[in-house]
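S.K.: Have a look at this fold, sequence not included:
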């Protein structure tokens, strides 16, 4: 997901949530647009943060996967070496 789509998606959700809130209160939906701007802006900021949190978590998971694969390869080499020694001992 790109940065723009994250921000716009969260902003649209904030706008929809604000319209839903006003609808539940039986108030005119488009009477005061400042509330819509505040809700859209706040949710846009949340979308911005979610994008970079996802990016950071993806990088951390890739690093962790690299470490685990290196460790697995090392353990496989040690297992193969021990397996060869046991065959000679028998």
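M.R.: Yep, it's here. Since the structure is predicted, the reported quantities are computational estimates derived from the model, not experimental observations. Numbers count the residues shown, from 1 in each chain.
S.K.: C-alpha only now, for contacts and for neighbours.
M.R.: OK.
S.K.: which element is the residue positioned nearest the centre of the chain on?
M.R.: Geometric centre of the chain, nearest residue: residue 54, 3.0 Å, by CA atoms, centre = their mean. For residue 54, the element it lies in under DSSP states H and E is helix 33-89.
S.K.: Okay, one more to line up with it:
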């Protein structure tokens, strides 16, 4: 998902939350437009932070997958070496 779509989606959710808040209070929806802009800005910033966290998390996950793959290769090499040594010992006896 692109950053712009994420920010806009969260901003629209903030606007909907503001409308819901005013609806519950039975106040005029278009009375204070600064409150709408503030809600949209705060939620938009939340969307930006969510996007940044998603990017950081994907890098961390890829790094961890590489570490796990390398660990598995090393473990497999150790097991194969041990297996070869045991087979050699069995052939001697």
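M.R.: Arrived safely, thanks for sending. Treat the numbers as computed from the prediction; the structure is a model and nothing was measured.
S.K.: just to revisit the earlier point, which residue lines up with the residue nearest to the centre of the first structure in the second structure?
M.R.: Matched to the second structure by TM-score structural alignment, residue 54 of the first structure sits across from residue 54.
S.K.: Can you tell me how far that match is from residue 1 of the second structure?
M.R.: Distance of residue 54 of the second structure to residue 1 of the second structure, given as CA to CA, to the nearest Å: 10 Å.
S.K.: And residue 79 of the second structure, by the same measure?
M.R.: The gap separating residue 79 of the second structure from residue 1 of the second structure is 42 Å, by CA to CA.
S.K.: Compare these two (neighbour count), which wins?
M.R.: Just comparing residue 79 of the second structure and residue 1: by other CA atoms under 10 Å the higher neighbour count belongs to residue 79, 12 against 7.
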